[in-house]
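J.: Sharing a sequence plus its predicted fold:
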Amino acid sequence: MAALLKCFFLVALLGATYNYVECNDTCKETWKDVTNAIKEGSKESFVNHVGPLAQMAKTAYTANTGEEIPGWQLVQEFKMINGLYALAYKSETDSNKLVLAFRGIRFGDNDSGGTEDDLCARFYLMDAGLECSDDKRGLPESCKRIPGWVLDYLNQARIFIAQLRATYPDECFLYTGHSLGATLSSILSATSRGFESHAVSFAPSPSNVPQIVTNLGIDADYSRVITLFDEYDGNVDLDKCKYGIRCRFEGPEPEACATCTADKPFPDISEVLADMQSPCELCLHHTHFFSHILKTINDEGTQRPQCYEQDCVAIPFAKEDQKEDTVERRLLDLLSERFTGPDDDGAKGR
């Protein structure tokens, strides 16, 4: 019991140091039904397993927590003022399953938050050397007024997970979300050691997850990460490092996408949103926006996606001294000394 309490204390206070403490290893097989249905199941099986996850990701956008999802019970809402928004669902048929759905970039304000903070959090995550400091280099000027801890959605997600672990220590977690929420889900799954968490991520943006993870200095395993995306979604850049199980919805190329990329690569989503009604923005409507993905999943006339597995080797972070001297690493050292004493050789470098 003492060891377990120590484990949860470290996870809760580090929230989110970017290395999980290894506490158990019981969840390797729990989500195999979902993985198999996505990789090789029939269209009906695919919809039955992915549909509820997509509905959870949608509810994370709408914050309509009264909307029921058959077979699942909403057990917790995580809401930071002008920050991360996420929902936790527990299976009513399998007591071991718990899903966390993270909101992506919300367009327009509602009960789950607004657009500007989400876009700034995306920039913050893309500048992956920042971690949890207030050094907001590289951010747009409009984002620099927002404290770094508010923009660090990854850190906030770790805190939410630590809270849930304390309440549900035996459940097996799966993360899901769309766009920015999908990126968070992929990183959280790939860096979960011991808990064997999984992810079903819808069109992650930013999509260079291995680069972000490598820059943060985290050990990662992408074998439990499933990415679903439209083949013409320029936001899921296929020229970047591929990882995990990638499932591509195939179909004819929208005319707007062909026009958008006729003489240049697809621009970053922040540039697209600054030029509404452009061909690139219309392309996003037909490929990236979650309404399109929901329709693609549920439409009887569409085929299930084609899936393949991909290994990825990301480029290491260039500034090793900056990677080593992080707020989280210093905090981890301090807390380790409190638990084990400064003379314990095993206290550092976890």
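T.: All right, it came through fine.
J.: use CA for all of it now, contacts and neighbours both
T.: Noted.
J.: where do the helices sit along the stretch 101-250 of the chain?
T.: The residue ranges that make up the helices of the stretch 101-250 of the chain, judged by DSSP state H, counting those that start in this stretch, are 115-126, 148-151, 153-167, 180-190, 209-215.
J.: Quick one: list the elements packing against the first one.
T.: Helix 115-126 sits against helix 148-151, helix 153-167, with contacts defined as 3 or more C-alpha pairs under 8 Å, 6 or more residues apart in numbering; DSSP states H and E.
J.: The longest one: which residues count as buried?
T.: By neighbour count with 16 or more other C-alpha atoms under 10 Å, helix 153-167 contains the buried residues 153-165.
J.: on that earlier part again, any chance of TSV for the helices of the stretch 101-250 of the chain, columns distance to Val99?
T.: Formatted as TSV, those follow (distance: least, C-alpha to C-alpha, whole Å):
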stretch	distance to Val99
helix 115-126	21
helix 148-151	23
helix 153-167	11
helix 180-190	11
helix 209-215	20
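J.: and here's the other structure:
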Amino acid sequence: MKPLSGLRIIEFDGLGPVTFAGMVLADMGAEVLRLSRSAAAGTPVFADVGGEVLHRGRAAVEVNLKDPADHASVLELIGTADALIEGFRPGVMERLRLGPDVCAARNARLVFGRVTGWGQTGPMADQVGHDINYIALSGALHALGEPDRPPRAPLNMVGDYGGGAMMLVTGVLAGLLEAKRTGTGRVVDAAMTDGSALLMSLFSAFSARGLWKEARGTNLLDGGAPFYRCYACRDGGHVAVGALEPRFYAALISGLGLTAEEAPQFDMANWPTLHARFEALFATCDRDDWAAHFDGTEACVTPVLSMSEAAQYPHNQTRGTYAGHPLQPAPAPRFGIDAPDVGRQPPTLSLDDAVRAWS
């Protein structure tokens, strides 16, 4: 049995973080119903994105909330649910007559999870935006990229997924624990600006101690340190070097044929020179040759793999990190149980069937 088995969660289909959050909750065993807009409903409110990967593990139910019968059926589902998750702009659920107050009146123990870019309150709450905008205003984007170039967007993982979806999942799970204890639900306001700012906590601590400069590419963990960055190899591939601790750094420079006297680790004034030297050394061999050279050592040198290569990498294959058809990341974290058939096509239920199943 999975950890969230027995929990019922309603997901209002949407873009980005709420879809990912629904997948994570379903992966952990919750019974998630994904409500999507029916063709009869006209202009879409819900977005059918994510396909076979992000929609895995939960049933889809088409609804038309303009239809009084469908609206009443959704309220009936909410009456037996443990949690609801949605990712619309503030006010949309209220206009659909499914806001927190309406839902709480129907089900006092319901946890109402909301994820947006700017949050439910504040002067920008109603403005549009995307991941790159949210992390731009949280301080996260400024720290990413090369020192002499504009900041580089890190896919949409920091805002949408790390700062949004995973904070939503965490908040919903906390709310469910509280509801079990008190019998009363909670509204969870997960804002991607808040979440991505929280992810910067370590760097705030560094800054408070004078250990972090705001100039990109000059710090310990942002590519400024020659022993914590990526290097190009002879064949055009890259290796990732993460030799932070002195013992690991000793293994790195030994593997590169250098001595501690030639390459002092924390002489920051010498970092540009040391970076250039490491760069020249790594350019003398192919990526996989370096990977083999450092394999089994404490130098923390690994090949930088593409997504297709990662799926074939021996460690990932042994753990089943990728599975299913189409091939996709398997659920994480593990709970000592076998990974599900992640390639399973999620079923489509009628709204009546969903109500009957949950009644």
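T.: Received it, and whenever you're ready, just let me know what you need. Keep in mind that what you see is a predicted model, and the values were worked out from it rather than measured.
J.: Got a TM-score for the pair?
T.: Taking TM-score structural alignment, normalised by the length of the first structure as the basis, the two superposed chains have a TM-score of 0.24; 143 aligned residues with a C-alpha RMSD of 6.9 Å.
J.: Of all the helices of the stretch 101-250 of the first structure, which one is nearest Leu53 of the first structure?
T.: Checking the helices of the stretch 101-250 of the first structure against Leu53 of the first structure by C-alpha to C-alpha gives helix 180-190 as the closest, at 11.7 Å.
J.: Which elements pack onto the closest one?
T.: Counting by 3+ C-alpha pairs under 8 Å, 6+ apart, the packing neighbours recorded for helix 180-190 of the first structure are strand 97-102, helix 153-167, strand 172-179, strand 198-204, helix 209-215, strand 225-230.
J.: okay, the ones you listed in TSV with distance to Thr259 of the first structure next?
T.: Shown next, in TSV, are those (distance: least, C-alpha to C-alpha, whole Å):
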stretch	distance to Thr259 of the first structure
strand 97-102	32
helix 153-167	34
strand 172-179	23
strand 198-204	21
helix 209-215	27
strand 225-230	17
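J.: would Met166 of the second structure count as being in a strand?
T.: No. Met166 of the second structure sits outside any strand when classified using DSSP: H, G, I helix; E, B strand; the rest coil, being helix.
J.: Not counting sequence-adjacent ones, nearest residue to it?
T.: Taking C-alpha to C-alpha, 6 or more residues apart in numbering as the measure, Met166 of the second structure lies nearest to Ala21, with 6.6 Å between them; neighbours along the chain are not counted.
J.: Please report how far the one you found lies from Thr170 of the second structure.
T.: With distances defined as C-alpha to C-alpha, to the nearest Å, the gap from Ala21 of the second structure to Thr170 of the second structure amounts to 10 Å.
J.: of the two, who's got more company?
T.: Comparing Ala21 of the second structure with Thr170 by other C-alpha atoms under 10 Å, the one with more neighbours is Ala21, at 25 against 14.
J.: surely the more buried one meets Leu168?
T.: Yes. With contact defined as C-alpha atoms under 8 Å, Ala21 of the second structure counts as touching Leu168 (7.0 Å).
J.: just so I know, which of the helices and strands packed on helix 115-126 of the first structure lies nearest Ala203 of the first structure?
T.: Ranking those by their distance to Ala203 of the first structure (criterion: C-alpha to C-alpha) puts helix 153-167 first, at 17.5 Å.
J.: so the closest one versus strand 172-179, what angle?
T.: Using axes from the mean of the first three to the mean of the last three C-alpha atoms, to 10 degrees, the direction of helix 153-167 of the first structure lies 150 degrees away from that of strand 172-179.
J.: So which other helices or strands are in contact with helix 153-167 of the first structure?
T.: Packed against helix 153-167 of the first structure, as judged by 3+ C-alpha pairs under 8 Å, 6+ apart, are the following elements: helix 2-14, helix 115-126, helix 180-190.
J.: Just say which of the ones you listed is most tucked in.
T.: Mean neighbours per residue, mean count of other C-alpha atoms under 10 Å, is largest over these for helix 180-190, with a mean of 29.
J.: Doesn't Val32 of the second structure lie inside a strand?
T.: Yes. The secondary structure assignment for Val32 of the second structure places it in a strand, going by three-state DSSP.
J.: Tell me which residues touch it, please.
T.: Under the criterion of C-alpha atoms under 8 Å, 6 or more residues apart in numbering, the neighbours of Val32 of the second structure are Arg8, Ile9, Ile10, Glu11, Gly22, Leu25, Ala26, Gly57, Arg58, Ala59.
J.: Sort out which one of these lies nearest Met93 of the second structure for me.
T.: Comparing the contacts of Val32 of the second structure against Met93 of the second structure with C-alpha to C-alpha picks out Glu11 as the nearest, at 12.4 Å.
J.: Tell me which helix or strand comes right after whichever strand or helix holds that closest one.
T.: Using DSSP states H and E, Glu11 of the second structure sits in strand 8-12. Toward the C-terminus, strand 8-12 of the second structure is succeeded by helix 17-27 as the next helix or strand (DSSP H and E).
J.: list the helices and strands that following helix packs on?
T.: Using 3+ C-alpha pairs under 8 Å, 6+ apart as the contact criterion, the elements in contact with helix 17-27 of the second structure are strand 8-12, strand 31-37, helix 51-54, strand 83-86, helix 166-182.
J.: could you check the angle helix 166-182 makes with the very next helix or strand once past the last one?
T.: What it means is helix 166-182 of the second structure. Towards the C-terminus, the helix or strand next in line after helix 166-182 of the second structure, according to DSSP H and E, is strand 187-191. Here strand 187-191 of the second structure points in a direction 160 degrees away from that of helix 166-182 (the same axes, to 10 degrees).
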